[in-house]
Each structure stands twice: as C-alpha cells, then as structure tokens.
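> next one to model:
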Amino acid sequence: MFDQQRIDALPLHQSAPAGAQPVLAGLRVVDFTHFVAGPLATMTLADFGADVVKIEAPVKGDDFRHYPTVDPEIPAQGGPYLWTNRNKKSLALDMKSAAGLEIARALIAGADVLVENFSSGVMERFGLDHATCLALNPRLIYCSVSAYGREGAYADRLGFDPIVQAESGFISMNGYDDRQGVRTGAAIMDTATAMSATNAILLALLARARDGKGQRIEVALYDTAILMTGFGAMQHLTTGYEPRRNGNVSPDTCPSGVFMTADKPVYINCGNDKIFQRLFGQVFERPDIAEDPVYSQRAERLKHREAIFKIMDEAFARHPWSHWAPRLRAASVPHGQVKTLGEALASDESRSRGLITRIPHPVKGWVPNIATPLRLSRTPAVAPQAAPAVGEHSEEVLRDTLGYDDARIARLRTEGAFGPCAAA
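Prediction:
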C-alpha cells in the first residue's frame, strides 16, 4: 500500500520553461522491453520527447508491474514499475495472435527505433528478428539488450543483474576481506546497461542522420559489468594484480573510509596529499601531522593507515556531525554523511536539485517522481507523466499513430489482437 500522505507532501514537479522544445520530439520508439535495463533506456528517450509505445501482454503486462510496493487501487503499477516507465504509452497486444503481430509490424514499419530485451530467440519466433525488421524498415534502429549477447556460445543463457555482478568479478571486489564478496543492493548493472543502450541508440540516430540507414545495436549486461569493474580490470591486465576486498577503505588513497562522529557516520576521501594536509591542518588543527614528512606522502600513508585512522577516530568522536560538517566543507575536504536511502531522498542536497517530486496520477491523485539526472538548458526533459496502466493507450495508438478506424479496430479485437478477454 502506498503511503499517500507521504506522497502528497512531496513538492510539485516544476515544468520545463515555456517554449522549450523536446530534442526527441517526433521520434517513434516501439518498446518490447520489460524489467529494468530495457525500460530505463526507453524511458530516457521518452523523457526527452520521444513517442514511446510499450508493447505488453494483455491484462498482466510487464512482470515488473507487480514488484513491491504495490497499491491495491493500481495493482499493476507498483513502485518499481513507476520508476522505469514514465512518459510512455501502453499498447496491450497478444503477440501470439496473427492480428497482434499485424499491429506490431505496422508500428515497426513507421518507427525510428525498436528496443527489445527478450530471451534470445523470442523475436525470431515472432518473425520480428532484426533482419526481417530492417528489411521492413531500412531506417530502423534495432536495439537488443541481453545478458551475454545475441550471438556466440552463451547467447542462450539467461542472466540478471546479480548474476553478471558475480561472473564479471565485480562481487569479488566488494565487501570485506575476511568473508565472501557481496553484490550491490541496487541493480547497478541494469542501470548502467540502460545508460549504455541509450547512448548507443543516440549514436545510431546520429549515423542515420548522415547516411539515412538504420542498423542493429547490441548491448549486453555482461559487457557492461566488465566495464563496471573500473580501473581494477586494467590493473590486473597490466600486472596480474587481483583486487582485494577492502570494505569501505580505498586501496589507493589514505585516509579514505567511514568514520564515526559523536552521533553520525561520515565518509572521508583524501584523494591527494593537499587534501590530507587540509584535513589535518584546518579541520583537526593538527599541523604537526599535516606537515609530517612521512604522513604527508600518499605512498607512506598507505603503510601507516592504522595509525592515521586511530587519530581520526579519536578526533571525530569528540564532536557531533553538526560540528564537523561546516569545517570539512570550509576546508574543501571531500566528505559525506553516510545516510539511509530515506535520509538521502529527503536531504537538502536532493531538495536543492529538485530530484524528488510528485506528479499527477489518474487513480491515486499523485505518485512520486525521481527526476532524470540529465539537465539540458535549451532542450530540457518534458513534463513527466506517470507510467501507464496495461493497455491504457491501445486505441489511442491505433487511431492516432496507425490511423485505424473503428471498424478495423473492432476486427482486430475480435481476431484476438488484444487478448482473448478483449475478443470476448
């Protein structure tokens, strides 16, 4: 159940300036995606004006609709689904029916972009593989998002975010050295894959603007996960070094880690010698340590981490966070309070960026919204519209996009295009 009082207390979303033109206005996207990586990519396109039509199974729709938290008044629009499907239209099609496929092909013929993240082989079974679709529409950008790619020995494997975290080596790098590695709680591989897919689509659109030709795009979770191991991968390739799990401590800089003030934890990151000197000279008022010939050198500090941490633990414990925060900021020492998610969403930082707002919903009145992180001054994101109900825009898409009249829509309905229930 949604906490409607909490939602209603959120600030209203501020619309883009009057006269601002969405950069992707007029772009048509056929969206065959579900769960996270695919829908987040298409949502970014929708945020900047693309006409995104999400193709879903009748009645149930995307399985991600039913992930908690779910409200009984809108049982197919849970919180996770609202997060990934803003600004889209939903068209409920039975893709196992000839009539449903007829509509899908008509949409693809007039589309700019198609995005799918089914298991390998599904689009082929529908007769909507990339070769067929590009023959139908040579200008089409056809983007496949998968676990291990659409070709090769592992194309048949299913994969989800935590699986590629494990197989890429990412889990082995995170956590504490005296126990098994840990995955991130957030689906960061899905999110990063979505960003990669969006970038690839925009690159393909730039290429098409030059030569008028569409192309196939492949983005794989596993490929993204390897990238997300960061520079540790190159450290290994150049030296054979296997990154160790260091908890909250950095293996490359010191002091970096979590320290407890008198009331709250804080993360400190001293990325170079000058920051270290400001931390001890200005914040702790210990010029003797700031200017120490050993401690003032990064490589030497790594050897004396325990001694430095002990001094810092004792110093931070003497005063609350309210004492340390302004001092750290004044000294330009990179720092941050270790917050819960709730504290972060309600923070002054989030409020100052307008990140957390509320937007209208036809049933609930209001639902929360997390703003896009992409800020463009001349072509900003469009005003956010809440994620749709299953099939909410089916007739609108058929009439306005495809130009179908009542008789044709009625025929398609009786032929099962929108599922057995609609036909009955």
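> from here on, just use CA atoms for contacts and neighbour counts.
Noted.
> now the strands for the protein?
In the chain, the strands defined using DSSP state E lie at 28-32, 51-56, 89-92, 113-116, 141-146, 215-220, 256-260, 265-269, 335-337, 356-361, 365-370.
> return the distance of the shortest one from the chain's centre.
With C-alpha atoms, centre = their mean, to the nearest Å as the basis, the distance from the averaged C-alpha position of strand 335-337 to the chain average is 23 Å.
> and the strands of the chain: which comes nearest Asp313?
strand 256-260 (6.2 Å; C-alpha to C-alpha).
> rewinding a little: mean neighbour count and distance to Asp156 for the strands of the chain - can I get that in CSV?
Shown next, in CSV, are the strands of the chain (neighbours: other C-alpha atoms under 10 Å; distance: least, C-alpha to C-alpha, whole Å):
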stretch, mean neighbour count, distance to Asp156
strand 28-32, 24, 19
strand 51-56, 25, 23
strand 89-92, 26, 27
strand 113-116, 24, 15
strand 141-146, 26, 10
strand 215-220, 19, 13
strand 256-260, 20, 41
strand 265-269, 18, 42
strand 335-337, 17, 43
strand 356-361, 19, 39
strand 365-370, 20, 35
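> mind putting those strands into a markdown table with distance to Ile103?
Shown next, in a markdown table, are the strands of the chain (distance: least, C-alpha to C-alpha, whole Å):
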| stretch | distance to Ile103 |
| --- | --- |
| strand 28-32 | 11 |
| strand 51-56 | 10 |
| strand 89-92 | 10 |
| strand 113-116 | 14 |
| strand 141-146 | 18 |
| strand 215-220 | 22 |
| strand 256-260 | 56 |
| strand 265-269 | 54 |
| strand 335-337 | 52 |
| strand 356-361 | 28 |
| strand 365-370 | 32 |
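> closest to Arg318 out of those strands?
Across those, closest to Arg318 is strand 256-260 (C-alpha to C-alpha), at 9.8 Å.
> and that closest one with strand 265-269, angle?
160 degrees (axes from the mean of the first three to the mean of the last three C-alpha atoms, to 10 degrees).
> and strand 256-260, what other elements does it pack with?
strand 265-269, helix 305-316 (3 or more C-alpha pairs under 8 Å, 6 or more residues apart in numbering; DSSP states H and E).
> what's the closest of these to Arg375?
strand 265-269 (27.0 Å).
> what's next to the closest one, contact-wise?
253-260, 321, 333-338 (C-alpha atoms under 8 Å, 6 or more residues apart in numbering).
> try it again with 6 Å
256-259, 334-338 (C-alpha atoms under 6 Å, 6 or more residues apart in numbering).
> now render those residues as a markdown table, adding distance to Lys364.
Output for the contacts of strand 265-269, formatted as a markdown table (distance: C-alpha to C-alpha, whole Å):
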| residue | distance to Lys364 |
| --- | --- |
| Ser256 | 45 |
| Gly257 | 43 |
| Val258 | 41 |
| Phe259 | 42 |
| Pro334 | 41 |
| His335 | 39 |
| Gly336 | 35 |
| Gln337 | 34 |
| Val338 | 33 |
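> second chain to compare with the first, below:
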Amino acid sequence: MSSVELPLAGITVIDVSHLAAGPWCTMVLADLGADVIKIERPGVGDMSRQAGGVYAGEESAVFLSFNRNKRSVALDLKEPRGREVLYRLVERADVFVENLRAGKTAQLGIDHATLANLNPALVYASISAFGDDGPYVDLPGNDPIIQALSGAMSLTGEPDGPPARQGVSVPDFGAGMMAAFSIVAALLGRQTTGRGCKLDLNLLDVEIFALGPRAQEHLITGEDQPRLGSAHPQFAPYQAFRCRDGRYLYIAAINEKFWHLLCEALKSPELADDPRYATNPDRCRHRSTLVSTLEEALAHRDRDDWLALLNEHGVPCGAVNSLTEAMGDPQVQHNELLQRMRHAGVGDLTTVAMPLHLDGQRLPIRSAPPRLGEHTDEVLAELGTEVVP
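Next up is the predicted model:
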C-alpha cells in the first residue's frame, strides 16, 4: 500500500466538528491522505466518545466508526491561549471544518471572517442541521429530526404501520460525504484562483436532495406517496419476500425480461401469461394480488434454496442479511472491506474500510481513532509552541 500515492497527502485539515456529519467528512479526507487535526475540548472531547451503549474498552463504537487516521489535540477554545494555538494552526492549514450550533463560531472567534483574514486560501466548511439562517436556525437538529422533517420518514415503514426511522444515519452520512466532495472541489478550484472559500451545507437540504426520484415525482404530481415497506413505488415485484425458514429474500424483477425469468424459476407460466401482469405498470396496478401470489409460492422453500434457483435463472435477487450475515458475506470478505487496526488503548479492532480502491488497492488505515489529546504535544512541537496546560 505504501506504493499508492494518496491524493490528499500534503493537505492539512483543522477539524472542530463533533459527533457524526463533520467527523464523517473529515475521516473521508483523512482516508484520502489529508493530515486531519481534530480539536477537542480537554477532559471532554468529541461528544461521540460517550455516545451509545457499545464500547471497546473505554472507546465508544460511535467514535471509533468515523475518527480513524486523525490526530487529536486538546484545546480549550474558550480560553485565549487555546484560540491562539488554533489560529497558528489555521495559518498553515488548507481546510477548516465545523458543525457547531449557530452563532457559536462567532462567540469563540473561529468564524469564517476571522479565519479567512488569517488565511485567505482557507477552505472553510460549515455543516449545520438547517442552514445558517431561516426560521429553524436556532433550533437543535439531528439525524432523526432531519429524517422526519425531510419527508424521508414518511416513506419508511410498512403500509399499515407508523413512520419509521431509517436504520442507518443517512442525513449524517450524506452530509459528510457531500461536504468532503465539496471540499475537494474547492481545493481544486483554489489551484486556479489561489483563494479559499466558505462552504455551507445542512442536513435538511442533503436529505431532501437524497430523496431523488421521490421528490421529483411529488413535484410533478403534487401527491404524497404511501409507505410500501420494502417495496418500490414504480416497480413490481420489487420487494422482500418471506421464505419457508422465516428468512427474507429480495426480488427485483425490474422489467419484463426478469419477470419472465422469475416465472420460469417458479414454474408458473400462468403468471407470465396473466394479462394483469403483462407489463411493469400492470404489475404495479395489481400489486396486491401479485404479491399475495408470490408470497404463497415462495413460502414452499427455504431462502438459500430460492437464492440458488433464482440466481441460476438470472433473476436479480439477494438475501436480506442480518449484520452478522452481511459482515461474513463471501463477496464482502472477498472485497476485503473489513480491515484490522491497532488501537493503543483497546488492542486490535476490525473496522469498515473506505469503499474505494486506488490503483487496485484499498486505502490504508494509517492510524486508529485517537485517544483524547493523544497528539497535543506532537502537533504543538510542530508549531514550535510549548504544551498548553
């Protein structure tokens, strides 16, 4: 891996973000080679260090999941000495990332105007819940609130059940990835202009953007869409089905070709000839009877038997895996997505690597998520500054 030149090597990122979207963004930059200096409050640190109920040693799984390849510096930004050190770091940095509550950066003296005055080439990225102005600017916001407000939660869940939170933090992850992409674009632009810029992203915008076709369909029709569980509003059959052993199989017969292959696998030519199911729009209109028929047919075999048979016939399908099954899946194992890292306070840990191959190789995990303030002395020595108490 040492032969792979990481594309962001030589880029310095000052990270004063916490919890999810900001640290996700800076981990992507760190994985790509940037030197990410994570600024944390002494004795407290990133709030994700205390988040959740799963810990490895004294480190929370939440913190461990998106803080690798970074250096931690403990600074109290409420104190003049802490700000002085931060300013010196900013003077030689390329990127600054924050996701503090509205008005907090100005209170601390780390707002864009102040830092851009110190370093006009700085790319300053601000990630918030709702934006830097507007009716919600002073309200607290987090991932599930954004899922609710964006309409995404109204689309998630079974038809006869309540709205459900998505099982993963899509707004946080999406905002982090969008911020990382925007930062790289700004750095590319800076090569021409020589100037930095201010980037503003908020989770609400990102989640509505991520609605994609669902948002566009609504903007065309003006209609709200019902919850369909695992089904798709525009294709059928395109959902999870319960098999004889109680496990679920997802079938995605997206067009007539795959519908007929499914009918062949089921040995049900009468379904292929049924005018109610002749085309995808027909199958969507008669979704209820179609699903009932398929549920009955699929209940006669175990999931893995169906998987083998449908794959043999070329029907798009997949097991609805548990996390245990997903982490042990043969393709996941073959892809070497799960990587080992050595944490000084925990020992060996397995984590999910960056989903990118560069010149055919995985990006390296150069260091485990840092202990609070682990690199304070190291970074201050690079500044030629004595250690802050």
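> got a TM-score for the pair?
Scored against TM-score structural alignment, normalised by the length of structure 2, the superposed chains reach a TM-score of 0.95; 388 aligned residues with a C-alpha RMSD of 1.7 Å.
> deepest-packed of the helices and strands packed on strand 256-260 of structure 1, please.
strand 265-269 (a mean of 18; mean count of other C-alpha atoms under 10 Å).
> in structure 2, what range does that strand match?
Under TM-score structural alignment, the alignment places strand 265-269 of structure 1 onto residues 248-252 of structure 2.
> the matching stretch vs structure 1, average offset?
In the superposition against structure 1, stretch 248-252 of structure 2 averages 1.1 Å from its aligned positions (mean C-alpha distance after the TM-score superposition for structure 1).
> just send the helices and strands packed on strand 256-260 of structure 1 back as JSON lines, with distance to Asp62 of structure 1 too.
Listed next are these as JSON lines, based on distance: least, C-alpha to C-alpha, whole Å:
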{"stretch": "strand 265-269", "distance to Asp62 of structure 1": "39"}
{"stretch": "helix 305-316", "distance to Asp62 of structure 1": "49"}
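> tell me which of the strands of structure 1 sits nearest to Ala315 of structure 1.
strand 256-260 (9.6 Å).
> give the contact list for Pro237 of structure 2.
Counted by C-alpha under 6 Å, 6+ apart, Pro237 of structure 2 has contacts Ala253.
> what residue in structure 1 is paired with it?
Match for Pro237 of structure 2 (TM-score structural alignment): Pro255.
> can you tell me how far that match sits from Ile226 of structure 1?
According to C-alpha to C-alpha, to the nearest Å, Pro255 of structure 1 stands 28 Å off from Ile226 of structure 1.
> and Gln297 of structure 1, by the same measure?
From Gln297 of structure 1 to Ile226 of structure 1 the distance is 32 Å (C-alpha to C-alpha).
> likewise Ile289 of structure 1?
Distance from Ile289 of structure 1 to Ile226 of structure 1, by C-alpha to C-alpha: 40 Å.
> hey, where'd the helices end up in the stretch 51-200 of structure 2?
Under the criterion DSSP state H, counting those that start in this stretch, the stretch 51-200 of structure 2 contains helices at 61-65, 80-91, 104-108, 112-118, 143-150, 170-193.
> for Val36 of structure 2, find the nearest of those.
Comparing the helices of the stretch 51-200 of structure 2 by C-alpha to C-alpha, helix 80-91 comes nearest, at 11.3 Å.
> which position in structure 2 aligns with Ala344 of structure 1?
Match for Ala344 of structure 1 (TM-score structural alignment): Ala326.
> how far away is its match from Ala56 of structure 2?
Counting by C-alpha to C-alpha - Ala326 of structure 2 and Ala56 of structure 2 are separated by 21 Å.
> do Val170 of structure 2 as well
24 Å.
> in terms of packing, which of the two has more residues around it?
Val170 (20 against 14; other C-alpha atoms under 10 Å).
> from Ala209 of structure 1, how far out is the counterpart of the more buried one in structure 1?
Counting by TM-score structural alignment, Val170 of structure 2 lines up with Ile188 in structure 1. Distance from Ile188 of structure 1 to Ala209 of structure 1, counting by C-alpha to C-alpha: 32 Å.
> Asp31 of structure 1 too?
Taken as C-alpha to C-alpha, the span from Asp31 of structure 1 to Ala209 of structure 1 is 21 Å.
> again with Thr42 of structure 1
For Thr42 of structure 1 relative to Ala209 of structure 1 (C-alpha to C-alpha), the value is 20 Å.
> more crowded one of these two?
Neighbour count, other C-alpha under 10 Å: between Thr42 of structure 1 and Ala209, Thr42 has more, with 34 against 12.
> what does that one correspond to in structure 2?
Checking TM-score structural alignment: Thr42 of structure 1 goes with Thr26.
> its match: what's it in contact with?
Counting by C-alpha under 6 Å, 6+ apart, Thr26 of structure 2 has no contacts.
> which one in structure 1 is furthest away from the centre?
Asp288 (45.7 Å; C-alpha atoms, centre = their mean).
> how about that residue, what's its match in structure 2?
Using TM-score structural alignment, Asp288 of structure 1 sits opposite Glu270 in structure 2.
> for Arg278 of structure 1, same thing?
Match for Arg278 of structure 1 (TM-score structural alignment): Leu261.
> ditto for Gly365 of structure 1
In structure 2, Gly365 of structure 1 lands on Gly347 (TM-score structural alignment).
> over to Lys303 of structure 1?
So, by TM-score structural alignment, Lys303 of structure 1 is matched to Arg285.
> what of Ala131 of structure 1?
By TM-score structural alignment, Ala131 of structure 1 lines up with Ala113.
> and what of Ser172 of structure 1?
So Ser172 of structure 1 corresponds to Ser154, using TM-score structural alignment.
> so its match touches Pro163, yeah?
Yes. With contact defined as C-alpha atoms under 6 Å, Ser154 of structure 2 counts as touching Pro163 (5.2 Å).
> neighbours around Thr238 of structure 1, how many?
Thr238 of structure 1 has 9 nearby residues by other C-alpha under 10 Å.
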